[in-house]
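**Student:** just coords:
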């Protein structure tokens, strides 16, 4: 998919850092960056000529414009040549990002948001989701949580090739990952692949692997993505030491 990289804008300091990460991702992919600011529906009717998201007049509009303007400045600071668009969208932020993901190449969110935000987007998002948390560095391997999902494996290989990084396949099943990765090894001959078996379960093994990685890639169908309290998915998203990319099983 060649759509833009989509990121939500909320005006917070951590949110601006996520915007910068999204801008760099758009630059790497050679695509645009779309800034989405979500607002709840106005509870009452508004005057003619007043935007439905600004029932009180220019006050809210100015704050929204300030947030979008600041986000665009941060994005241009790190990726000056990326085409940037923005929009004010009505609805719950998670639902807005879910809809925007239908035409995006990547959705970027702040890993410090409540776990329910990430959980819903991993369940219903239509494109890969990048959860920004921990270190955002360009050294260390890309970690693939499960080589049995073709879409996640393809995404991980492409990321490793683009970043000039090794690919570490973390697996718990003896030979299950070998066959799906064979074609990708040929497609990306420059990527050095390491297989590592682990006896640790789910999120704990992934969190440990993330300590020396620049990215962890996991598929939505992986059991580690059960976003309930105490699950491996919550452990990974809450404690990973680097960004986590969640790839829908239907994406290549």
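**Tutor:** Perfect, I can see it now. Just so it is clear, the structure is predicted and the values come from calculations on it, not from any experiment.
**Student:** drop to CA atoms for contacts and neighbour counts, all remaining ones
**Tutor:** Will do.
**Student:** right, and residue 109 touches residue 130 too?
**Tutor:** Yes. Here residue 109 reaches residue 130: they are 6.3 Å apart, a contact under Cα atoms under 8 Å.
**Student:** just the strands in the stretch 51-200 of the chain please.
**Tutor:** 84-90, 106-110, 129-132, 142-144, 167-171, 193-197 (DSSP state E, counting those that start in this stretch).
**Student:** any chance of those in a markdown table, with distance to residue 7 and mean neighbour count too?
**Tutor:** Putting the strands of the stretch 51-200 of the chain into a markdown table (distance: least, Cα to Cα, whole Å; neighbours: other Cα atoms under 10 Å) gives the following:
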| stretch | distance to residue 7 | mean neighbour count |
| --- | --- | --- |
| strand 84-90 | 10 | 16 |
| strand 106-110 | 5 | 26 |
| strand 129-132 | 10 | 26 |
| strand 142-144 | 22 | 28 |
| strand 167-171 | 26 | 24 |
| strand 193-197 | 31 | 14 |
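**Student:** Which of the ones you listed sits closest to residue 157?
**Tutor:** Evaluated with Cα to Cα, those place strand 167-171 nearest to residue 157, the distance being 7.0 Å.
**Student:** Touching the closest one from outside, list them.
**Tutor:** 141-147, 156-157, 160, 177, 191-198, 206 (Cα atoms under 8 Å, 6 or more residues apart in numbering).
**Student:** between that strand and strand 193-197, how big is the angle?
**Tutor:** Per axes from the mean of the first three to the mean of the last three Cα atoms, to 10 degrees, the angle that strand 167-171 makes with strand 193-197 is 20 degrees.
**Student:** Specify the local secondary structure of residue 28.
**Tutor:** helix (DSSP: H, G, I helix; E, B strand; the rest coil).
**Student:** Check the gap between it and residue 187 for me.
**Tutor:** With distances taken as Cα to Cα, to the nearest Å, residue 28 is found 20 Å from residue 187.
**Student:** again with residue 231
**Tutor:** 35 Å.
**Student:** Dump the strands of the stretch 51-200 of the chain to TSV, plus distance to residue 67.
**Tutor:** Below are the strands of the stretch 51-200 of the chain laid out as TSV (distance: least, Cα to Cα, whole Å):
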stretch	distance to residue 67
strand 84-90	11
strand 106-110	16
strand 129-132	20
strand 142-144	33
strand 167-171	37
strand 193-197	42
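**Student:** what about versus this one:
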């Protein structure tokens, strides 16, 4: 066994769906699976044991034990050969998961939660985890078992190269096809040099579409040779990034995007594009952060 997949567990239906996905990911990779549960109350001097007035199986410690047992049973049912370990940590959950990501090749979390991971997809918390984790982060919907292709957002930036590599490796593990998408518009296309005989910075008809096609070819070239078994379809789309990716995610088993970008994906994980993907995509979303 080599490698480690970490999954955040809080007992919610969403986190149990994440456990199943994480177990499959660990099995495909030949990796171990670590179940992680975090809570703040012990740091506030709330005892872990059962209260003096109440059921003997009450208290934070017993609740955590039950949550972890249920998650472990769910993981073993999906991937019985995967080694499963458990970690119950005191601390703010996203900080705990960020620390756990240092030893992991993938962190998996549910899109909705309760208890230790309440509100994971509300506001900036999911963005924070995806932006600061030391490995790719996979955010799972409650139904994370789609059978379509893997959709990959491509913008041609150096920072997005890791997302391309992750998508190809993931497709090889899953036996899935890739649909690589680049969204372009006149406002985010590179400008040609001015010419004496034409309007300054005017593009020839079809030039922007051709440039988008070249960008896709260049971004995918090395990986297509490395993963010849992975079938790839290229789509250069004239349209908005958010709308295009949300719509294509309806038929995807996974959407992969980079944590930094330019062009059609400018400011990903800093602004509205990342928020839209994490809130509105119809399939699991993998966010691959650029290396520091």
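**Tutor:** That came through fine. All of these numbers come straight from a predicted model, not from anything done at the bench.
**Student:** Once they're superposed, tell me the TM-score.
**Tutor:** The TM-score (TM-score structural alignment, normalised by the length of structure 1) is 0.88; 243 aligned residues with a Cα RMSD of 2.2 Å.
**Student:** For stretch 204-222 of structure 1, list every residue counted as buried.
**Tutor:** 204-207, 209-222 (16 or more other Cα atoms under 10 Å).
**Student:** so how far does it reach from one end to the other?
**Tutor:** First-to-last residue span, stretch 204-222 of structure 1, Cα to Cα: 14 Å.
**Student:** Return the distance of it from the chain's centre.
**Tutor:** The chain centre lies 13 Å from the centre of stretch 204-222 of structure 1; the measure is Cα atoms, centre = their mean, to the nearest Å.
**Student:** From the rest of the structure, what touches that stretch?
**Tutor:** 122-123, 135-146, 149, 151-152, 155-156, 170, 198, 232, 235-236, 239-249.
**Student:** So how do I select the buried members of those in ChimeraX?
**Tutor:** ChimeraX command restricting the contacts of stretch 204-222 of structure 1 to the buried ones, with burial defined by 16+ other Cα under 10 Å:
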select :122,123,135,140,141,142,143,144,145,146,149,151,152,155,156,170,232,235,236,239,240,241,242,243,244,245,246,247,248,249
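**Student:** Filter the contacts of stretch 204-222 of structure 1 down to the ones in helices?
**Tutor:** Secondary structure from DSSP state H places 122-123, 151-152, 155-156, 232, 235-236, 239 of the contacts of stretch 204-222 of structure 1 in helices.
**Student:** Of all pairs in those, which one spans the longest distance?
**Tutor:** Greatest spatial distance among those (Cα to Cα): 151 and 239, at 24.2 Å.
**Student:** my guess is residue 227 of structure 1 meets residue 237, correct?
**Tutor:** No. Counting by Cα under 8 Å, residue 227 of structure 1 stays clear of residue 237, with 9.1 Å between them.
**Student:** So for those two, which sits in the more crowded spot?
**Tutor:** The neighbour count for residue 227 of structure 1 versus residue 237, taken as other Cα atoms under 10 Å, is higher for residue 237 (26 against 21).
**Student:** That one maps to what in structure 2?
**Tutor:** Under the alignment (TM-score structural alignment), residue 237 of structure 1 maps onto residue 278 of structure 2.
**Student:** what about that match, distance to residue 231 of structure 2?
**Tutor:** Per Cα to Cα, residue 278 of structure 2 is found 26 Å from residue 231 of structure 2.
**Student:** same deal with residue 18 of structure 2?
**Tutor:** 27 Å.
**Student:** more neighbours, the two?
**Tutor:** Neighbours per residue (other Cα under 10 Å) separate residue 18 of structure 2 from residue 231, with residue 18 holding more: 30 against 16.
**Student:** which stretch of helix or strand covers the more buried one?
**Tutor:** helix 13-29 (DSSP states H and E).
**Student:** tell me what that helix is packed against?
**Tutor:** strand 4-8, strand 32-39, helix 60-78, strand 106-110, strand 137-140, helix 161-174 (3 or more Cα pairs under 8 Å, 6 or more residues apart in numbering; DSSP states H and E).
**Student:** and that helix with strand 32-39, angle?
**Tutor:** Using the same axes, to 10 degrees: helix 13-29 of structure 2 against strand 32-39 is 160 degrees.
**Student:** Identify the nearest residue to residue 91 of structure 2 in space, disregarding sequence-adjacent positions?
**Tutor:** residue 40 (5.0 Å; Cα to Cα, 6 or more residues apart in numbering).
**Student:** That neighbour reaches residue 95, doesn't it?
**Tutor:** No. Assessed by Cα under 8 Å, residue 40 of structure 2 is found out of contact with residue 95, at 11.1 Å.
**Student:** in terms of contact, does residue 25 of structure 2 touch residue 5 like I think?
**Tutor:** Yes. The pair residue 25 of structure 2 and residue 5 qualifies as a contact (Cα under 8 Å) at a distance of 7.4 Å.
**Student:** okay, those two: which has more neighbours?
**Tutor:** Under the criterion of other Cα under 10 Å, the comparison of residue 25 of structure 2 against residue 5 puts residue 5 first, with 27 against 23.
**Student:** Next one: the more buried one from residue 26 of structure 2, what distance?
**Tutor:** 6 Å.
**Student:** joint contacts of those two?
**Tutor:** Shared contacts of residue 5 of structure 2 and residue 26, counting by Cα under 8 Å, 6+ apart, come down to 32-33.
**Student:** How about the contacts made by the closest residue to residue 86 of structure 1 other than its chain neighbours?
**Tutor:** Ranked by Cα to Cα, 6+ apart and with sequence neighbours excluded, the top spatial neighbour of residue 86 of structure 1 is residue 35, at 4.5 Å. Contacts for residue 35 of structure 1 (Cα under 8 Å, 6+ apart) come out as 6-9, 68, 71-72, 84-87.
**Student:** ok, of those, which one's closest to residue 115 of structure 1?
**Tutor:** residue 8 (15.8 Å).
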